[in-house]
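Trainee: missing the sequence, but the structure's below:
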């Protein structure tokens, strides 16, 4: 029997100290010896051999590999597309439902569900030497969704219906799901019996931790959504929601510590400085981006009077530089070996770009809002991959997929929080500034009208003043974004300055003895 096919419950986990000499209480069983694949027999008896080569593992190749890569790329493209496709549709959605107060839900409801990192499973289907190139293909195609999202969303909204922003997921997603379900893909890990899978499901998926954490974030979002809008900040309901979410968060932290490595967020991983600093930097990058994705199209459509499709291609001033400089920065990090300087420079440029955006008014020229976007987009692109690179080069390979999922979750979660926070800032600012600049206009009428219909409910002689209040309310969200982006510069120094090229050289030197043994030594 092939030792690789022997997968029993007695299999020794990676890293377990095993006495193979036959002496002592920890003598392995025959099944353990076979599963470890660390002994080989010859005429002189047993001798040690190196661990099983990765070349002996079965991976998909040829057409199957191409189909899997294409399917994952399309799914990631849809994931990124959904991040920005609603940007140009949100002003029209606020009109249909007659309220600006729900902007936070439009941007955050989807975002909260997107922390599952589908490309994270790719390393299991291809050799490690190919993973970098394949991940580059997936990430490159996926990032195109960011660029096409505003254009597609604007076209659907203006020429069909904003609901097509959601229908497109079914049209593309169902065939891709069918391909993945039909495609025979070898399992790299042993699977438990179906009965055992259901039995251990609660532990594996950390259902208690997930339930506690869900309660905490739902109550927190409700407090942010209703505070200052439907209910006063000092109302008993808002205060209770904040307190309850705080207690639920503490309970989740206690549970996470108790569950250890079986928790939704492994406690031992989060204790490592490089991990939690990378997560913080990821959050500080995501908050301005998600906020900008929502409020820049509102500026174009409500303040400047552009159509949904027009606001889609004007938003490319942010997306295109981000994509281009993400590629440039990735190559530069590979050549220089240092990622922290790129995070710091990117944080500075992002902060400057967001600060300049706070100068935008109804009379601002195209050169201003394009130039400010380009500055921010360059900064965002330069620093985009640095948290991922930091984690990849600080953790063992077996922990990298979990760490990647944590980074994605952190970015999407805080991005959703940012949309709700900025919605509160925006609507509260409208309530304050509309009476200041247009005393005869009821601010609630402006809020209830929605972004694009505000011009229809305000008298023509008051419209200019209301647009000033609108622009200044949006500017306040960018004050908040600029402050958050600056925090990435502060915490980025904690990543340290490590030459990742040395790790590659160490890995090559460690693999050399294995190659020699395989050749007959």
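Mentor: Arrived safely, thanks for sending. Just so it is clear, the model here is predicted, and its values are computed rather than measured.
Trainee: contacts, neighbours, all on C-alpha from now
Mentor: Noted.
Trainee: so what's residue 473 up against?
Mentor: For residue 473, the set of contacting residues under the criterion of CA atoms under 8 Å, 6 or more residues apart in numbering consists of 425, 426, 427, 429, 430, 433.
Trainee: Which residue lies nearest the spatial centre of this structure?
Mentor: Centroid-nearest residue in the chain: residue 408, 3.1 Å away (criterion: CA atoms, centre = their mean).
Trainee: Without its sequence neighbours, what residue ends up closest to that one?
Mentor: Counting by CA to CA, 6 or more residues apart in numbering, the nearest residue to residue 408 once its immediate chain neighbours are dropped is residue 115, at 5.2 Å.
Trainee: can you tell me how far the one you found sits from residue 267?
Mentor: According to CA to CA, to the nearest Å, residue 115 and residue 267 sit 18 Å apart.
Trainee: quick one on the thing from earlier: quick one: the residue nearest to residue 408 is in a helix?
Mentor: No - the secondary structure assignment for residue 115 gives coil rather than a helix, going by DSSP: H, G, I helix; E, B strand; the rest coil.
Trainee: Contacts for the helix or strand where residue 210 lies, please.
Mentor: Using DSSP states H and E, the element containing residue 210 is helix 207-226. Surrounding helix 207-226, the residues in contact under the criterion CA under 8 Å, 6+ apart are 101-102, 104, 202, 238-239, 241-242, 244-249, 251-252, 255-256, 263-264, 417, 420-421, 423-424.
Trainee: Try it again at 7 Å.
Mentor: When contacts are taken as CA atoms under 7 Å, 6 or more residues apart in numbering, the neighbours of helix 207-226 outside the stretch itself are 104, 238, 241-242, 245-246, 248-249, 252, 255-256, 263-264, 420-421, 424.
Trainee: For it, list every residue counted as buried.
Mentor: By neighbour count with 16 or more other CA atoms under 10 Å, helix 207-226 contains the buried residues 208-209, 212-214, 216-217, 219-226.
Trainee: same question, stretch 474-489
Mentor: Taking 16+ other CA under 10 Å as the basis for neighbour counts, the residues of stretch 474-489 that come out buried are 474-482, 484-489.
Trainee: Presented hereafter is structure B, for comparison with structure A:
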């Protein structure tokens, strides 16, 4: 098609007569039909001038030319945001509330040996399906994908509450995980459609605070249900919250329609890539979960699964780069500076963050002698720091438009907090514990949500959903690796220290697996065991220093891209 001819204005302050001759040219560009309008201009001197203009194409069926952004009235936006916050609270609460109920469930079903599979089933499906929701929300629409995730999560929760044996519970948790894996990503994706980049920080900060609060409240509610009502209500509690969320989203969230019939949308799915992605994640997560617990790290099954998983990842990459027409994870995102750096920092800060969440309660139970419920309450300083600074950094980003300093400062502070936490011991006072937890919370609060803005601001709007879901995915998968690495170090150090100091009449495995048992032993024996726990935990927090340190160093190379104050297309970096 010839370039558009530009015309000079031959008359000053004189009128011109326009006549139009519209011709449709049959051509293809990205499978779209392009309309060209030929405009004939007749000026006052009798000269005709022609110029061509490209008429914006109409959306063709099956093609993602849709822009799902929409500007909601402020009151409507607040209601929608409340629904999204409830969804985050629901998803995060579920993961922690169930952990408190597991011992009672194992006792009722007489299946203590299978109890670990309840958590593993949810972890496998939620992590494996998390990166898929970005692309699926492009194809089927944000609202439909979100309602599917919530509904699937609810169905799984109902089945969990109604389970009659352990196999049914494990399968039901896997179903719930399919939905739960998409909730966090889709909430962030929807926020990107209804809130301009410049305003997004404060909303994402509040979401981050909601996630953390529910993580701490979960064990308290789970313990109350298990002790006073029934462990089944740890699952049924999801129903009223989910129902309110669904009602708000259906009635208040109105996004532009995604063009194409259901058949055409299904054709766009990269089924082969999806299968290999899910399979590779599951096969890699299994040995990470089993290693050091069910099997030793050097066992044939663990090594074999890692090898098979690595091969499947290579096959998936080949499919996405060479075969897939519309890949689940577009390769061009890995050619952009900011998204790649965000993935790296999210992975490593996820390693440190999940290590804190998993092992700080153990410190308070084993070393300080608190119950599980009391240990959860001791994490309040961490929660307060995270919620406060997540909100402050979000609002500051909205006011100044600058997010990069918060990311660097937050990661750096998390690195410092890791070092401080590694010094905690049986003689540490409450002031040290509160101070160190506040610093850790502040560091995580400053960085964990603002870093997403760095990725979102550097891609075109058509890639927002995928880059958002991948950021969450890399943080989650980093957490899985972090817990596995920390667990291996902890078990190794604890075992070696106990073998050297534990009296022969005290069972080693019982000391390692029951913190309640420790505090029933004679004072001298208790002191020796508690010191062993302190010694092992110090290594866990110490190894978080390089994890957070890598995130800090990597964040220095993140490029600042101005945050737009309006919704709409975003120009890539």
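Mentor: Everything's here; your move. Remember, predicted model here, so these are calculated numbers, not experimental data.
Trainee: Identify, from the contacts of helix 207-226 of structure 1, the entry nearest to residue 183 of structure 1.
Mentor: Of all those, the one sitting nearest residue 183 of structure 1 is residue 264; the distance, using CA to CA, is 29.2 Å.
Trainee: Can you tell me the closest non-neighbouring residue to the residue mapped onto that closest one from structure 2?
Mentor: Under the alignment by TM-score structural alignment, residue 264 of structure 1 pairs with residue 328 in structure 2. Distances taken as CA to CA, 6+ apart put residue 135 closest to residue 328 of structure 2, at 5.8 Å, once the chain neighbours are dropped.
Trainee: Residue 475 of structure 1 maps to what in structure 2?
Mentor: With TM-score structural alignment as the criterion, residue 475 of structure 1 lines up with residue 538 in structure 2.
Trainee: Just give the number of residues close to the closest residue to its match other than its chain neighbours.
Mentor: Nearest in space to residue 538 of structure 2, with sequence neighbours left out and distances taken as CA to CA, 6+ apart, is residue 422 at 4.4 Å. The criterion is other CA atoms under 10 Å. On that basis, residue 422 of structure 2 has 21 neighbouring residues.
Trainee: Give the equivalent position in structure 1 for residue 422 of structure 2.
Mentor: Counting by TM-score structural alignment, the partner of residue 422 of structure 2 is residue 358.
Trainee: any idea which element the residue nearest to residue 328 of structure 2 lies in?
Mentor: Using DSSP H and E, residue 135 of structure 2 sits in helix 132-140.
Trainee: what comes into contact with that helix?
Mentor: Under CA under 7 Å, 6+ apart, the answer for helix 132-140 of structure 2 is 64, 145, 182, 258, 265, 328, 465, 466, 469.
Trainee: Take these and write them to CSV, including neighbour count, secondary structure and distance to residue 297 of structure 2.
Mentor: Written out in CSV, the entries for those read as follows (neighbours: other CA atoms under 10 Å; DSSP: H, G, I helix; E, B strand; the rest coil; distance: CA to CA, whole Å):
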residue, neighbour count, secondary structure, distance to residue 297 of structure 2
64, 17, coil, 45
145, 22, helix, 38
182, 30, helix, 31
258, 22, coil, 47
265, 19, helix, 43
328, 23, coil, 32
465, 26, helix, 36
466, 25, helix, 34
469, 25, helix, 30
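Trainee: rewinding a little: can you pull the contacts of the match of residue 422 of structure 2?
Mentor: Counted by CA under 7 Å, 6+ apart, residue 358 of structure 1 has contacts 475, 478, 479.
Trainee: change it to 8 Å
Mentor: By CA under 8 Å, 6+ apart, residue 358 of structure 1 lies in contact with 472, 474, 475, 476, 478, 479.
Trainee: got it, and residue 416 of structure 2?
Mentor: Remark: with contacts taken as CA under 8 Å, 6+ apart, residue 416 of structure 2 is in contact with residue 545.
Trainee: Which secondary structure state is assigned to it?
Mentor: Residue 416 of structure 2 ends up helix, using three-state DSSP.
Trainee: Pull up the gap between it and residue 23 of structure 2, please.
Mentor: Relative to residue 23 of structure 2, residue 416 of structure 2 is positioned 67 Å away (CA to CA).
Trainee: before we move on, what about residue 133 of structure 2?
Mentor: When residue 133 of structure 2 is compared with residue 23 of structure 2 (using CA to CA), they lie 41 Å apart.
Trainee: Which of the two has more residues huddled nearby?
Mentor: Counting neighbours by other CA under 10 Å for residue 133 of structure 2 and for residue 23 shows that residue 133 has the greater number, 28 against 11.
Trainee: And the more buried one, how far from residue 472 of structure 2?
Mentor: 11 Å.
Trainee: overlap in contacts of the two?
Mentor: Residues within reach of residue 133 of structure 2 and of residue 472 at once, by CA under 8 Å, 6+ apart, are residue 185.
Trainee: re the thing from before, how do the contacts of residue 358 of structure 1 look in structure 2, which are kept?
Mentor: Shared with structure 2 under both residues aligned by TM-score structural alignment, their matches' CA atoms under 8 Å, the contacts from the contacts of residue 358 of structure 1 are 474, 475, 476, 478, 479.
Trainee: How is the first one assigned, secondary-structure-wise?
Mentor: Put simply, residue 474 of structure 1 is helix when judged by three-state DSSP.
Trainee: show me what contacts it?
Mentor: Residues counted as contacts of residue 474 of structure 1 (CA under 8 Å, 6+ apart) are 295, 299, 358, 426.
Trainee: Also residue 430 of structure 1?
Mentor: For residue 430 of structure 1, the residues meeting the contact criterion (CA under 8 Å, 6+ apart) are 443, 447, 469, 470, 473.
Trainee: JSON lines please, covering those residues and showing distance to residue 336 of structure 1.
Mentor: Supplementary listing: the contacts of residue 430 of structure 1 in JSON lines, determined by distance: CA to CA, whole Å:
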{"residue": "443", "distance to residue 336 of structure 1": "54"}
{"residue": "447", "distance to residue 336 of structure 1": "51"}
{"residue": "469", "distance to residue 336 of structure 1": "47"}
{"residue": "470", "distance to residue 336 of structure 1": "45"}
{"residue": "473", "distance to residue 336 of structure 1": "42"}
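Trainee: thinking again about what came up before, could you export the contacts of helix 132-140 of structure 2 as CSV, including distance to residue 343 of structure 2?
Mentor: Listed next are those as CSV, based on distance: CA to CA, whole Å:
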residue, distance to residue 343 of structure 2
64, 25
145, 23
182, 18
258, 28
265, 28
328, 16
465, 14
466, 12
469, 11
